[in-house]
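**Q** Next comes the sequence, and after it the predicted model I'd like to discuss.
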Amino acid sequence: MDKPATIKDIARKLNISISTVSRAMRNAADVNSDTKKAVMALSEELNYQPNRLALGLKQKQTHTIGVIVPNLDYVLSMMVRGIDEVALEAGYTVMVCQSNESFGREIVNTRRLLESLVDGFIISVSSETKSFEHFKKIQERNIPMVVFDRVTPDLVAPSVRLDNENGGFIATEHLLEQGYKRIAILAGPKNLGISNSRMDGYLNALKKYKIKKDDDLIIHCDFNQDYAFFATQELLAIKKRPDAIFTISDRMAIGAMLAIKKKGLKMPEDIGLVGFNNEPVVSLVTPQISSVDMSSFELGKAAAKLFIETMHHQEDMSNAEQILKPKLFIRESSQKILPKITR
């Protein structure tokens, strides 16, 4: 295999100095236009590729963004797509690592991305993460960082998130407006901000409609279909079972749906169901599942735009925050009362 062309090869073939070739490639004013044209033409002919790492070390920029996510499920993969689209347009490359909800793996990913000389980080923390020292050390080195989706008060950094509390509220209020009274919630891990925010919205809706909180109807479990299946079986086995269930993710909603069907109950007649994220699968099952949409792709784009703004902004942007509004898509699983048709 032929060795890749170097700047020395160009200088030798044109019988000029290496420094002249370098200055010509940078479009320096002290190099005449004919020399610049000759250098660019030969570099294209030889398929010369500059050493980006060396340039990055010299310029203290590699135009690479390190992205750390808990997993690459549908929602987060859509967010990463949004990040990548904006980054590409701005001349950045994205390096993605997933923690698989592991605190230890998150630390390893952070270290490896630092070793790769990324210009900064866009992160969504794992469900296991309770200590944030590995991220705070990055901030101490003045490396830009944006937190997205799973925002935590333990990290003071520019952030982009969904209004999760409002999402939980509109989902629960919809069920109440459909006539459901005993509404259960499958919430996520107690230490996870998005889980608590969505549950706060659920509780606020109950309070608005003067319905007392029932701890028997609140179950915390992982974002997992199997966990949700068994949790729903527990709910349906209690003496005063719920007449509706709100799950804080669609994966959990699918698990709940399977348990409801196994019990022989019908949706929405016997029990209502609303999920969260509005993944494609909820409109493919029978009955179709109502779900809160979080505009994952747009959230990712917003995170990347905020990162690039942070990179080029002279002032402190650590308190910058962007909050996206959720929207409820109502489907068969929860709609007992059909909307009136006006003529």
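**A** It's in.

**Q** Every contact and neighbour count from this point should use C-alpha atoms.
**A** Noted.

**Q** how about the helices in the stretch 51-200 of the chain?
**A** Applying DSSP state H, counting those that start in this stretch to the stretch 51-200 of the chain gives helices spanning 52-59, 74-89, 103-115, 133-140, 164-177, 193-208.

**Q** What is the fourth one packed up against?
**A** Counting contacts by 3 or more Cα pairs under 8 Å, 6 or more residues apart in numbering; DSSP states H and E, helix 133-140 is packed against helix 103-115.

**Q** Dump the helices of the stretch 51-200 of the chain into TSV; add mean neighbour count as well.
**A** Putting the helices of the stretch 51-200 of the chain into TSV (neighbours: other Cα atoms under 10 Å) gives the following:
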stretch	mean neighbour count
helix 52-59	12
helix 74-89	19
helix 103-115	17
helix 133-140	14
helix 164-177	23
helix 193-208	21
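
**Q** mind checking which of these is nearest residue 246?
**A** Comparison of the helices of the stretch 51-200 of the chain against residue 246 by Cα to Cα identifies helix 164-177 as nearest, at 6.9 Å.

**Q** Give me the residues contacting that closest one.
**A** Contacts of helix 164-177 with the rest of the structure, by Cα atoms under 8 Å, 6 or more residues apart in numbering, involve 183, 194, 197-206, 209, 244, 246, 248, 272, 274, 291-292, 325-328, 334.

**Q** Would you tell me which of the helices of the stretch 51-200 of the chain gets closest to residue 148?
**A** With respect to residue 148, and counting by Cα to Cα, the nearest of the helices of the stretch 51-200 of the chain is helix 74-89 at 9.3 Å.

**Q** And the closest one, what does it pack against?
**A** strand 93-98, helix 296-311.

**Q** relative orientation of that helix and strand 93-98 in degrees?
**A** Counting by axes from the mean of the first three to the mean of the last three Cα atoms, to 10 degrees, helix 74-89 points 160 degrees away from the direction of strand 93-98.

**Q** Between helix 296-311 and helix 74-89, find me the angle.
**A** For helix 74-89 and helix 296-311, the angle between their directions (the same axes, to 10 degrees) works out to 40 degrees.

**Q** which of the helices and strands packed on helix 74-89 sits most buried?
**A** Per-residue neighbour counts averaged over each of these give the maximum for helix 296-311, namely a mean of 21 (mean count of other Cα atoms under 10 Å).

**Q** which strands and helices sit next to the helix or strand that comes right after it?
**A** Tracing the chain C-terminally past helix 296-311 and defining elements by DSSP states H and E, one meets strand 321-324 next. Packed against strand 321-324, as judged by 3+ Cα pairs under 8 Å, 6+ apart, are the following elements: strand 159-162.

**Q** now do 10 Å
**A** In this structure, strand 321-324 makes packing contacts with strand 145-148, strand 159-162, helix 296-311, judged by 3 or more Cα pairs under 10 Å, 6 or more residues apart in numbering; DSSP states H and E.

**Q** buried sites along it?
**A** 321, 322, 324 (16 or more other Cα atoms under 10 Å).

**Q** And here is the other one:
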Amino acid sequence: MISRVAEHCFWMARYLERAENTARVLEVNQTLLLDFHVPVEQQWKPVLIISGIHDYEGDTGGESVQGYMTWDEENPFSIVSSLAWARENARIIREVISAEMWERMNYYHLWLNSPAVRELYHNNRGEFYAQIRRINQLLTGICDSTMAHGEAWEFLRLGRHLERACQTARTLDVKYHILLPKLDDVGTAVDNAHWIAILMSCSGYEPFHKKPMADPSDPGSAVAEFLIFDDDFPRSIHHCLTECRRCLADIAGTPNGEAHTPADRKISELVHWLDARDIKDVISFGLHQTLTHVVDSTHTIGEAIQSTYFAPEIRLPESPAKKLTQTQSQTQ
């Protein structure tokens, strides 16, 4: 498969996943603020930081941030921008994805640009965010059930899981590093509410409470361990990175897991780095430092995937005379 098609598959999945994650974080944050008093500087700024926006100069009030993260076409991380770029990537590879997937993508494109959606956004914000979340969930199901599970599908899965790993790490890191800077807040109702919000932001609230806990008295460590290491939870960092490694192995034709490309090696290094640790090691090393390493590593992995599959170094074919000269030099 040509690199251009692979790149559009990869980024279409990432943009869809990003739109779902943004909608979920906005919805959960809005609900949290209705139930608990949170300092003004901690209310909506974390939503921007989770998306990697550190230089926002506008009003950090709820309506301003929600509008910026939902409708601003100049914001590359907004919901409308993410879905628009996802559709544009899908349009370019129309012949690769299934007809059902393309039809549903167009349906939601028209829906998002209709007056009824603006009315829904203003009158029932929760339902609007829920519908955005369902867009990616439905398209993921259509993709898995109607596309051949070949290289194009593997690049879709690769983009989806790499984006998930990065977003889970960012969400958990913001909770630890920004929302609770005071030790006095640990163990309070507000602290527990923040951990619940983080679980809900990663769709992990129900799976977390259905899983037996070794030490339920320490919700912070339990939530962090679940979101980082749990292999049964589809949005945990370790699960997503393992799926990325499996996708890369299938793409490279090395099902035994051998790392032959820079992308394979980078993802394997990060997985092995996590395998050598447990939650006690993470807390001892520093949760913020661990999550920062994961986020930085996912960026490095993305760059390695880009250089390996989407923008490989172009090498002109060698002439027969040059090959002969090299062979003779080696023989000598």
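**A** Perfect, thanks for sending it. Because the structure is a prediction, the values reported are computed rather than measured.

**Q** Now the TM-score, please.
**A** Taking TM-score structural alignment, normalised by the length of structure 2 as the basis, the two superposed chains have a TM-score of 0.24; 134 aligned residues with a Cα RMSD of 6.5 Å.

**Q** Show which residues not belonging to the helix or strand hosting residue 121 of structure 2 make contact with it.
**A** Using DSSP H and E, residue 121 of structure 2 sits within helix 115-123. With Cα atoms under 10 Å, 6 or more residues apart in numbering as the test, helix 115-123 of structure 2 has contacts from 67, 70, 71, 110, 111, 112, 124, 125, 126, 127, 128, 129.

**Q** what's the answer for stretch 285-297 of structure 2, then?
**A** Defining contact as Cα under 10 Å, 6+ apart, one finds that stretch 285-297 of structure 2 is touched by 165-177, 221, 224, 228, 237, 241, 266-267, 269-271, 273-274, 277, 279-284, 298-303.

**Q** Mind doing that once more with 6 Å?
**A** Counting by Cα atoms under 6 Å, 6 or more residues apart in numbering, stretch 285-297 of structure 2 makes contact with 166, 169, 173, all of which sit outside it.

**Q** Looking at the residues you listed, state which has the most neighbours.
**A** Each of the contacts of stretch 285-297 of structure 2 was scored by neighbour count (other Cα atoms under 10 Å); the top score is that of residue 169, with 25 neighbours.

**Q** before we move on, which element is that residue in?
**A** Per DSSP H and E, the secondary structure element for residue 169 of structure 2 is helix 151-174.

**Q** Which elements pack onto that helix?
**A** Packing contacts for helix 151-174 of structure 2, counted by 3 or more Cα pairs under 6 Å, 6 or more residues apart in numbering; DSSP states H and E, involve helix 3-35, helix 237-252, helix 287-305.

**Q** Tell me which of those helices lies nearest to residue 139 of structure 2.
**A** Residue 139 of structure 2 lies closest, by Cα to Cα, to one member of those: helix 3-35, at 8.7 Å.

**Q** What is the most widely separated pair among the contacts of helix 115-123 of structure 2?
**A** Taking Cα to Cα as the measure, these reach their widest spread between 110 and 126, a distance of 20.3 Å.

**Q** Turn the helices and strands packed on helix 151-174 of structure 2 into TSV, including distance to residue 133 of structure 2.
**A** Compiled in TSV, these are given as follows (distance: least, Cα to Cα, whole Å):
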stretch	distance to residue 133 of structure 2
helix 3-35	5
helix 237-252	19
helix 287-305	23
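
**Q** want to try CSV for those helices, with mean neighbour count and distance to residue 320 of structure 2 as columns?
**A** As requested, those are exported to CSV (neighbours: other Cα atoms under 10 Å; distance: least, Cα to Cα, whole Å):
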stretch, mean neighbour count, distance to residue 320 of structure 2
helix 3-35, 21, 28
helix 237-252, 23, 29
helix 287-305, 18, 32
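
**Q** Can you check which of these gets nearest to residue 322 of structure 2?
**A** For those, the distance to residue 322 of structure 2 is smallest for helix 3-35, at 28.6 Å, taking Cα to Cα.

**Q** tilt between that closest one and helix 151-174?
**A** Computed by the same axes, to 10 degrees, the angle between helix 3-35 of structure 2 and helix 151-174 is 30 degrees.

**Q** Return the list of helices and strands in contact with helix 3-35 of structure 2.
**A** If contacts are counted by 3+ Cα pairs under 6 Å, 6+ apart, helix 3-35 of structure 2 sits against helix 79-92, helix 125-146, helix 151-174.

**Q** okay, those, which one's buried deepest?
**A** Using mean count of other Cα under 10 Å, helix 151-174 ranks as the most buried of the helices and strands packed on helix 3-35 of structure 2, with a mean of 24.

**Q** next structured bit after that helix?
**A** Counting by DSSP H and E, the element after helix 151-174 of structure 2 in chain order, helix or strand, is helix 189-201.

**Q** Now do the buried residues in that next one.
**A** Using 16+ other Cα under 10 Å as the burial criterion, the residues of helix 189-201 of structure 2 that qualify are 190, 191, 192, 194, 195, 196, 197, 198, 199, 200, 201.

**Q** Which of those lies at the shortest distance from residue 13 of structure 2?
**A** Within the buried residues of helix 189-201 of structure 2, distances to residue 13 of structure 2 taken as Cα to Cα reach their minimum at residue 201, with 18.9 Å.

**Q** Just give the nearest non-adjacent residue to the closest one, would you?
**A** In this structure, residue 201 of structure 2 finds its nearest non-sequential neighbour in residue 25, 5.1 Å apart by Cα to Cα, 6 or more residues apart in numbering.

**Q** One more: residue 127 of structure 2?
**A** Distances taken as Cα to Cα, 6+ apart put residue 120 closest to residue 127 of structure 2, at 7.6 Å, once the chain neighbours are dropped.

**Q** go on, residue 139 of structure 1?
**A** The shortest distance from residue 139 of structure 1 to any non-neighbouring residue, by Cα to Cα, 6+ apart, is to residue 145 (7.2 Å).

**Q** Can you report how many residues lie near the one you found?
**A** For residue 145 of structure 1, the neighbour count with other Cα under 10 Å is 28.

**Q** In this structure it contacts residue 121, no?
**A** Yes: assessed by Cα atoms under 6 Å, residue 145 of structure 1 is found in contact with residue 121 at 4.6 Å.

**Q** can you count the residues close to residue 35 of structure 1?
**A** Other residues near residue 35 of structure 1 come to 15 when the count uses other Cα under 10 Å.

**Q** neighbouring contacts of the helix or strand hosting it?
**A** Following DSSP H and E, one finds residue 35 of structure 1 within helix 33-45. By Cα under 6 Å, 6+ apart, the residues outside helix 33-45 of structure 1 that reach it are residue 24.

**Q** switch to 7 Å and redo it
**A** Applying Cα atoms under 7 Å, 6 or more residues apart in numbering, the contact partners of helix 33-45 of structure 1 are 10, 21, 24.
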